[in-house]
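>>> My questions concern the predicted model and sequence given below.
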Amino acid sequence: MSSDKAIRGQLLYFVDDPATAGEAAWVYHADGIIWIESGRIRLADDAQQVLPHLPRGTEIDVLEHHLLVPGFIDTHIHYPQTEMVAAYGERLLEWLETYTFPVESKFSDPDYAAEIATIFLDELLRNGTTTALVFGTVHPESVDAFFSEAQRRKLRMIAGKVMMDRNAPEYICDEAEQSYRDSKALIQRWHGIDRLQYAVTPRFAPTSSDRQLALAGRLLREHPGLYLHTHLAENPEECAWVAELFPHSKHYLDVYDRAGLLTRRSVFAHGIHLCDDSCKRLSDTGAAIAHCPTSNLFLGSGLFELDRLTERGVNIGMGTDVGGGTSFSMLQTLADAYKIQQLRGRKLDPFRALYLATLGGARALDLEDKIGSFRSGCEADLVALDLHATPFLKFRTARCRSLFEMLFVLNTLGDDRAIARTWILGEVAHSREV
C-alpha cells in the first residue's frame, strides 16, 4: 500500500495577487486532485491529469460538494485573549486597561497558559486556520506553553513574548534588560525548531521605552530570520499618544524605524491611520500590514484603506485579532473586510479576499515558498469548505451561477460550520464528521 495520499474535489488556489494579475492569479479545477507525498504537495491538477501518475494503491479521499483551498493564514491574533472575546463597550486604550491586562496577568501560571493554548489551537483548526502570527504575554511561560502545544500538533506557528516596560499596570510590565534576556532565551529554545518561528513582540510603541525598542532591534540584528510583530496606527487616540511620547519621530512608524524594527519580516497590525511616508517605508522595506476588520469594527478604530496600501505596494495579510476581533473564523473576517470597503465606497471581490487569507498571508509572512498555495513542494496544510454545511448555504450555493458568486456567498455566509476538515502536513487535524 502506497503512503501517498490524494484528495479529490473542487480545487482553488492562488499563484499571484488578483489586484495585479487579474484572472491569471488563481487556479481552479472543478474536478481536481491534490496528491500529497510525505506531508507536501506533489501535484494539484485536474483529476484526469493526476490519476495516471498516482502510485498503485494510493488512497483517494473523494469530497463531493466541497471546495479545497489552502489553510487560512492569520497574520495577527492574541492567544491570551481567548477568554475575553466579546468584552463589552470600550475603545482601544480603555479596553486594554479594563479587560486585556487583567486577563493577561494569569499567564505566569504554566498550567493555565497550557490550558488556553490548547483551547486556542483547537479553535484555529476548527476554523481552518493552519498558520498564525501570535501574541503571547510578558511571561515567558506563555510562549513555552504555546509552542509546546503547537509543536505537538506539528503546526507552523510564529509567536513571541510581549515586551512592555511602561504605561501599563506594574503587575503586567517587564523590564527592558530582562525582557531582552527572556526573549533571547526563548529564541534559542524555539526559533527554527520543527515548524516554529519566533517573533520579537513589543506590544506597541506607547508601552515600550526607547531602550526596550532599541533592544528589540538588537534581537533582530543578532538573530537573522526573526519576525517583528507589533501594532501600528490602529486608533486616533493611540496615534495622538504616540506623537506626545515620541516628539522627535516624524510619525508613528518612524518610532519603529528609528529602532531598526522595519524588515522584510516585520508585521504591523492594523495600519489604519497612515501617512504617505509611512506607506512608502513599508513598501521599501517589504514590511507587512495585518488587516483586522472584525476588530476594527468592534473597537470603532476606523476603516482600512486597502486600495491605497495595495497601490503603494505594501504586503497585506488578514488577521482576526482575537480578542479585539470577535471570531476565529477567517470567513467571517472576510465578510467584515468586505463591509469596511463598502463603507469606504470601494469593493473587495471574493477572489482578492481569499487570496489575502491564503497566499497573501504567506507573502506577508515571507513564507510563500512553504504555505498558502497548492504549488508543488508546498506543505500540505489545507481546508475543505463544505458547500452544504447548513441547509441555507446548500440552498444558496446551488443557485450560484459562477465561481465568483459561490466564493462571495462562502465569504459572506460561511463560518466554522463550513470547515468540514483541516489537514496539517496531509493529516486530518480537524473533522466535523467525527
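In hand now; what should we look at? Residues are numbered from 1 along each chain as shown.

>>> Going by C-alpha atoms from here, please, whenever you check contacts or count neighbours.
OK.

>>> what element comes up after the helix or strand where residue 114 lies heading to the C-terminus?
According to DSSP states H and E, residue 114 maps onto helix 110-126. Later in the chain than helix 110-126, the nearest helix or strand by DSSP H and E is strand 129-135.

>>> so how far is that following strand off the chain centroid?
How far strand 129-135 lies from its chain's middle: 5 Å, per CA atoms, centre = their mean, to the nearest Å.

>>> let's bring in a second one:
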Amino acid sequence: MADLLCGQVLSFAGDPFDQGEAAARHLAQGAVLVEAGKIVAMGEAAALRAAHPQARVHDYGQALISAGFVDAHVHYPQTAIIASWGKRLIDWLNLYTFPEEMRFADRAYADEIAARYLDLIVARGTTTVCSYATIHPESVDAIFTAAKSRGMRLYAGKTCMDRNAPDGLRDTAKSAYDQSKQLLQKWHGQDRLSYVITPRFSPTSTPEQLAALGALWKENPACLMQTHLSEQTDEIDWVHSLHPQSRDYLDTYETQGLLGEGALYGHAIHLTAREKARLIEAGASLVHCPTSNMFIGSGLFDMDLARHLPVGLATDTGGGSNFSMLHTMAAAYEVAQLRGQSLHPAQLWWLATQGSARALRAQDRIGNIAPGMEADLVVVDLASTPAIEQATRRAETVWQQIFPTIMMGDDRAIRATWVNGTPLHEA
C-alpha cells in the first residue's frame, strides 16, 4: 500500500548557487506519495488525496517535508569521542582518534558503535552518509551490515594507512589493495550500499600505497574515492616534507591516480590556484566540514567554489562537534559570513541534500523530492521550540520560516525520518 505524506513540501528544480532561490519549489499544502521505497508523485495535497484514496495518509500539518539530509564526510568510528577537548589535527589524531580506532579490530565493538551512530543520525534527519571506517575489515562489515538492516543508502570504505600511525593501525600497500578489493567485491552494489576507496590522507600513506589504491580505483571506476585535502596549514607543511617531489598537496594524489570524477576531498580550505583549477578541470567534489574546521581551528572554506564544482556538506563526526545537519548548516552560514559570503537558506538546504548527493554522484537517486527518486525523507517541525516558534510566527516567506530552524534547530525539530519508504524515526 502507498503512503501519502502531507505538509509543506520543499524540492529543487535547479542549483540555487546558479539560479538563486528560484531553483527551489515550495508547496504550502503539498504531499508526497511513496510506494515500494520510491517517490511516486508529489503535488498539491488535495489532488493527491483524491487521486489515491486508498493510500495511508500521514498528515504532518505545517511541518516541512524534504529529502533526507545527506552527510558527505564522516568518521563513524569516532562516534564515542565526539566533542572531546579540542586540539590541532595531528594532536587530535594521536590523542583521540588512533586510540579509539584501535578498538575496531573487535567486531562486537564495531557493531555496537555502528548501530549507535546510525540511530543517532536518523533521529536527526540524516538518511545517507559517506563514512571512513578504520583499517580493520571488521569495521567496514559492521557499518554496512547496520545500514543494510535499516535499508539505508550508505557509502563507506576501509581507511588505509601504512605510515605515521601506531602499531595495529598500519597496513601495507599490498594489504590495503587486497583488503579493499575484497571488501569492494563483497559490498559494492549490494542493496543500497556503495564501497568507497579510502586512503586517509597523504601523511599516513606512502606513495606506494597511494599508487596501489589509485590502481584499484582505475580498475573500479564506478566507485568513489575519498580522502582529506588541505585541512590545516601545519598539515600542508607536513605533506610537503613527506612528498618533496610533489608540486602541492593535491599533486600527491594526482600523480598516483587519485584525482578525477568520483573523487571526494574533505575540507579543502587552503587550496592553491593550481589546485583549484585542477579540481575543477577533473570534475572532483569537495566536502565542506564547517563545525570540524572551527572546532579544531582549521580555517574558513571558500563557498564560492560551489559555483564551479560539486560541493557537499558534512558533520565530519567526530572532529565535527555535532551529529546534526541542521547545526552544520548553521555553521556553514556563519563561516560564509566571516568570508563576506552571505548564503541564502535555499543554498544551505541544497548543500545538505541535493548538493551533497551531487558530490556523491547520486543526485539522480537521493537528495531531492521527485518521481522516481528513492523515498528518503525528513519531516521538520518549523516551530519545534518556543524561541523558533516566535520567530517563524512573524515569517512572511517560506525562507523566513525555515531559517530560524537552520540556525536554532536540533533533534527536537525532526518529526519523522523516512528511509527507503519506511519511517525509521518518529518523534
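Done, it's in. The structure displayed is predicted, hence computed values, not measured ones.

>>> on that earlier part again, and the helix holding residue 114 of structure 1, what does it pack onto?
The contact analysis (3 or more CA pairs under 8 Å, 6 or more residues apart in numbering; DSSP states H and E) places helix 110-126 of structure 1 against helix 140-152, strand 419-424, strand 427-431.

>>> What residues in structure 2 pair up with the longest one?
Spelled out, that is helix 140-152 of structure 1. In the comparison with structure 2, helix 140-152 of structure 1 aligns to the range 137-149 (TM-score structural alignment).

>>> what's the mean gap between that stretch and the aligned bit of structure 1?
After superposition onto structure 1, stretch 137-149 of structure 2 sits on average 0.5 Å from its aligned residues (mean CA distance after the TM-score superposition for structure 1).

>>> buried residues in that stretch?
Within stretch 137-149 of structure 2, the residues that count as buried by 16 or more other CA atoms under 10 Å are 137-148.

>>> Repeat that for stretch 344-353 of structure 1.
Neighbour count says stretch 344-353 of structure 1 has 348-353 buried, by 16+ other CA under 10 Å.

>>> just how off-centre is the match of helix 140-152 of structure 1 within its chain?
Its chain's C-alpha centre and that of stretch 137-149 of structure 2 lie 17 Å apart, by CA atoms, centre = their mean.

>>> Skipping adjacent residues, who's closest to residue 309 of structure 1 in space?
Take residue 309 of structure 1 and drop its neighbours on the chain: the residue closest to it by CA to CA, 6 or more residues apart in numbering is residue 279, 6.6 Å away.

>>> oh sorry, the question was meant for residue 331 of structure 1
Nearest non-adjacent residue to residue 331 of structure 1, counting by CA to CA, 6+ apart: residue 411, 5.1 Å away.

>>> right, and the one you found touches residue 332 too?
Yes. Using CA atoms under 8 Å, residue 411 of structure 1 is in contact with residue 332, at 6.9 Å.

>>> list the residues that contact both of these two?
Jointly contacting residue 411 of structure 1 and residue 332 under the rule CA atoms under 8 Å, 6 or more residues apart in numbering is no residue at all.

>>> OK, contacts around residue 16 of structure 1?
Per CA under 8 Å, 6+ apart, neighbours of residue 16 of structure 1: 24-26, 359.

>>> What's the match for residue 386 of structure 1 in structure 2?
Per TM-score structural alignment, residue 386 of structure 1 is aligned with residue 381.

>>> Over to residue 31 of structure 1?
Matched to structure 2 by TM-score structural alignment, residue 31 of structure 1 sits across from residue 29.

>>> on average, how far is the helix or strand hosting that match from the matching bit in structure 1?
If you go by DSSP H and E, residue 29 of structure 2 is part of strand 24-35. Comparison of strand 24-35 of structure 2 with structure 1 after fitting gives an average deviation of 0.6 Å (mean CA distance after the TM-score superposition for structure 1).

>>> and that strand with strand 422-426, angle?
120 degrees (axes from the mean of the first three to the mean of the last three CA atoms, to 10 degrees).

>>> Which elements pack onto strand 24-35 of structure 2?
strand 3-12, strand 38-44, helix 45-51.

>>> Okay, buried residues for the longest one please.
Spelled out, it's strand 3-12 of structure 2. Those would be 3-12, for strand 3-12 of structure 2 by 16+ other CA under 10 Å.

>>> Now those in a markdown table, please, with extra columns for distance to residue 315 of structure 2.
Formatted as a markdown table, the buried residues of strand 3-12 of structure 2 follow (distance: CA to CA, whole Å):
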| residue | distance to residue 315 of structure 2 |
| --- | --- |
| 3 | 31 |
| 4 | 31 |
| 5 | 28 |
| 6 | 29 |
| 7 | 27 |
| 8 | 26 |
| 9 | 25 |
| 10 | 22 |
| 11 | 22 |
| 12 | 22 |
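
>>> from the residues you listed, which two are the most distant?
The most widely separated members of these, counting by CA to CA, are 3 and 12 (21.7 Å).

>>> And the helices and strands packed on helix 110-126 of structure 1: which comes nearest residue 59 of structure 1?
When these are compared by CA to CA, strand 427-431 sits nearest residue 59 of structure 1, at 12.8 Å.

>>> On the three-state scheme, the most centrally placed residue in structure 1 is what?
The centroid of structure 1 falls nearest to residue 74 when counting by CA atoms, centre = their mean (1.4 Å). Using DSSP: H, G, I helix; E, B strand; the rest coil, the structure places residue 74 of structure 1 in strand.
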